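sequence plus predicted model, see below.
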Amino acid sequence: MGSTGDEPIIMAGPVPFVDVVVDNAGGAVANKADPGVVLPQEEEYESFVSSLPSNPKLQLLRYQGKWLLQSWVPGIIAIQRGGFAPRRGGGDVVLASLPKCGTTWLKALAFATMARRAHPPAGDEQHPLLRLNPHDCVPSMEKLFAAGLGSKIMDALPSPRLMATHVHHSLLPASITDNPHCKIIYICRDPKDMIVSLWHFVRRRLPEIPFLELFESACEGRCLSSPIWDHILGYWNASKTRPETVLFLRYEELLHDPADSVRKLARFVGQPFSPEEEEASDVEDIVRLCSFEQMKNLEVNRAAGLSPALQQNAYTNGGPIWNHIVGYWNASKARPETVLFLRYEEMLQYPIDNFRKLARFVGQPFSPDEEEAGVVMDSWTSRGGAGDWTNHMTPEMARHYNIDEVPEVYVKSLAYHS
């Protein structure tokens, strides 16, 4: 059994959970089950699992009305049976989301924000996010507890502890959802974009699966983390009834103004930025540290996560795709008046600046009147996957998904109507 939550608190976190694992167990803890975690007996669990509705193709089980990865279920059961207890006064924070909704980015931003005193976002060459993947800094609760390691690692982490989950609000125990000592930060993404992103992810294992099949599964509430609207509205309603312990963020707003979301996050966890930190541009440094461009260029986030196709020579230095890029790069340096070289990542991070740059390049710079009227902002329609669903769904499909899944009043209140 894990801790009761009443032990004295030593405030030194958050720290990367893999560092604690290595320090406390010499790297071997991942191979040892935690005898203290309350997991179902093996035979009991096997019998229980065999009785659950399943989707073998997607490796899903229907547990308590929700479709979940089969590998998550034992961890969720352990958490529900008391395997995890928030610490009184410890400042525990749970990051919650549907899969493919900005989880990795939120992990990085939350960790960098909460750990900024121990690890300044600028000038620290040993910053955890420069040597570790965000998933190595913030653990998945269901995965840890499914492996029988949950309470061992959670008990070893100093406060405040930072962890993540993909499960529905209704599946979390009251020890988390009704606990004033535990806060939840939920990130929501337009479900239509989430389905498209999930389809791309599923295709890594099932390359032949058509988009329509996954879309129909989502509409019927049979895909990963379905019912999807139930997942979103569970946290949405919790944020309205308990705003002091549940913060609801939108992925699209995070893309549009990451600095504002970071400030909101910091205030919510009780670590607002001081005037001195604002003056020192700490917020901007955190946004920069956690940017797509920064994270994708780190070795720890590159080769290990690439599919075999992306590790072929065609994509590396000297390969044909690399040469394609370099050809235009060199041309932009030799003839900057006729070749403009843009980076997708910079478009994501600074869309307005890039719109201005493009307008100047084609000889149509925005006038002061257009700037004043907000023409530049109106030109921004989607970025970072926001609105990508329009490339895969017809308007009829989008309306069918929204209307069939949830009352339209909720869809409009979340600004995800088609």
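Structure received. Note that this is a predicted model, so its numbers are computed, not measured.

when you work out contacts or count neighbours from here on, use the C-alpha atoms and nothing else.
Noted.

residue contacts, Ile286?
Under the criterion of CA atoms under 8 Å, 6 or more residues apart in numbering, the contact list for Ile286 reads 109, 112-113, 121-122.

how about Asn237?
Here Asn237 is in contact with no residues (criterion: CA under 8 Å, 6+ apart).

that one sits in which helix or strand?
Here Asn237 is covered by helix 228-241, with elements defined by DSSP states H and E.

and for Asn323?
Going by DSSP H and E, Asn323 is part of helix 320-334.

ok, back up a step: the contacts of Ile286, buried ones only, as a ChimeraX selection?
Listed next is the ChimeraX selection for buried residues among those, using 16 or more other CA atoms under 10 Å:
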select :109,112,113,121
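
got another, please set it beside the one above:
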Amino acid sequence: METTTISSNGESEVKDEIQGLIASLPSEKNWDGSPLYFYQGVWYPVFAIRGALSFQQHFIAQDTDIILASMPKSGTTWLKALTFSVVNRNIYSPKESPLLATPPHELVRFFEIDLYSKKQLPDLIQLPSPRICSCHSHYETLPQSIRDSGCKIVYICRNPLDQLVSYFHFSRKFKRENVKPLSSIEEGFDNVCLGIQSYGPFWDTVLGYWKASLERPDKVLFLKYEDLKEDIISNLKKIAEFLGIPFTDKEEKEGVIEEISRLCSLDSLRNLEVNKNGVRPSGLPNSSFFRKGEVGDWTNYLSPFMAENYLKIVEEKLGGSGLTFRTSQ
């Protein structure tokens, strides 16, 4: 897909052959009207396919790396804030946290739609150690270096009904010339039931990380959005323990965990000036990454028939895995 040649001055020049591959891939319409491309079992949005392929081919993991993975609209922004705060708690107190002035997506950057979409061989040396980055890739499509290294993967999963509704609202915020986004959730529902959605099928991505977390619990931590909503304190402890930097007795007595949970609560993050204003490079306002965040909000948008039908499909796909979802508070 890509060949590398050496120029006369010794610099690496990457010859892009990805475009030809993309043109040959099966495609469908995404919810915002833009193309989705099917590659190695995954439906990639048009703005991520090049970066996803470059990430897969070129990323070299370090044992100290921390990879945050998710389906879109599953608590990604929240997980970034929580993990950044846990990892850097000895550098920044919650009152001095960069989160107060910088959106989580700038502190923990995406591989596919940021680092590798801007440059096929990005310079990652400037990222502080431990490097914390995120992706929407399926476990099976992660670079081999991630799976072979000692780096840690934290995956967050959200119940399929709330994820579906949240992504519908999010996708409608994309404004593209000559592209008409869906006017109702019913329009794209049949495709979603077939697994055709950004980084879908839903069941394949959650099942990949779920199985990996059971087979390699020291490598992959599987979190559920609904559990975080119910008890953020115990899940902060779980994240810290998994990353090998557990909270000390002294930190617990001094209320460090509670301070982080307050700073990183959805309400706190949503109401920070930096997240209420400003625009991402994609053109999306920072505020678009914070909607309701409620468990069970799907009841306001999906009919009982739609919800039952989709849940039945997901449950059949996950049959026998032991993975279950809570769809109400």
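Looks like it came in fine. This structure is a prediction, so every number in the text was calculated from the model and none was measured.

any idea what the TM-score is?
Structural agreement between the overlaid chains, expressed as a TM-score with TM-score structural alignment, normalised by the length of structure 2, amounts to 0.84; 301 aligned residues with a CA RMSD of 2.5 Å.

now structure 2: which of the contacts of Ile286 of structure 1 match?
Retained in structure 2 (both residues aligned by TM-score structural alignment, their matches' CA atoms under 8 Å) from those: 109, 112-113, 121.

SS state for the counterpart of Val262 of structure 1 in structure 2?
For Val262 of structure 1, the aligned position in structure 2 is Leu236, judged by TM-score structural alignment. Classification of Leu236 of structure 2 into helix, strand or coil gives helix, according to DSSP: H, G, I helix; E, B strand; the rest coil.

coming back round to it: which one of the contacts of Ile286 of structure 1 is nearest Gly305 of structure 1?
Using CA to CA, the shortest approach to Gly305 of structure 1 within those belongs to Leu109, at 20.1 Å.

whereabouts in structure 2 does the helix holding Asn237 of structure 1 align?
When helix 228-241 of structure 1 is aligned against structure 2 using TM-score structural alignment, it corresponds to residues 202-215.

same check, this time on stretch 386-394 of structure 1
Under TM-score structural alignment, the match for stretch 386-394 of structure 1 in structure 2 covers residues 295-303.

in the matching stretch, what's buried?
Buried positions in stretch 295-303 of structure 2, judged by neighbour count with 16+ other CA under 10 Å: 295, 297-298, 301-302.

where along the stretch 101-250 of structure 2 do the helices fall?
104-107, 116-118, 144-148, 160-171, 189-193, 202-215, 225-230, 232-242, 249-253 (DSSP state H, counting those that start in this stretch).

out of these, which comes closest to Pro26 of structure 2?
Ranking the helices of the stretch 101-250 of structure 2 by their distance to Pro26 of structure 2 (criterion: CA to CA) puts helix 189-193 first, at 14.1 Å.

what does the closest one contact?
Applying CA under 8 Å, 6+ apart, the external contacts of helix 189-193 of structure 2 come out as 197, 201, 310, 313.

onto which residues of structure 1 does that helix map?
Counting by TM-score structural alignment, helix 189-193 of structure 2 corresponds to residues 215-219.

average offset of the matching stretch relative to structure 2?
After superposition onto structure 2, stretch 215-219 of structure 1 lies on average 1.2 Å away from the residues it aligns with, using mean CA distance after the TM-score superposition for structure 1.

gap between that stretch and the chain center?
Taking CA atoms, centre = their mean, to the nearest Å, one finds the center of stretch 215-219 of structure 1 at 22 Å from the center of the full chain.

got it, and stretch 271-282 of structure 2?
18 Å.

so what does Pro35 of structure 2 match up with in structure 1?
Pro35 of structure 2 maps onto Gln59 in structure 1, by TM-score structural alignment.
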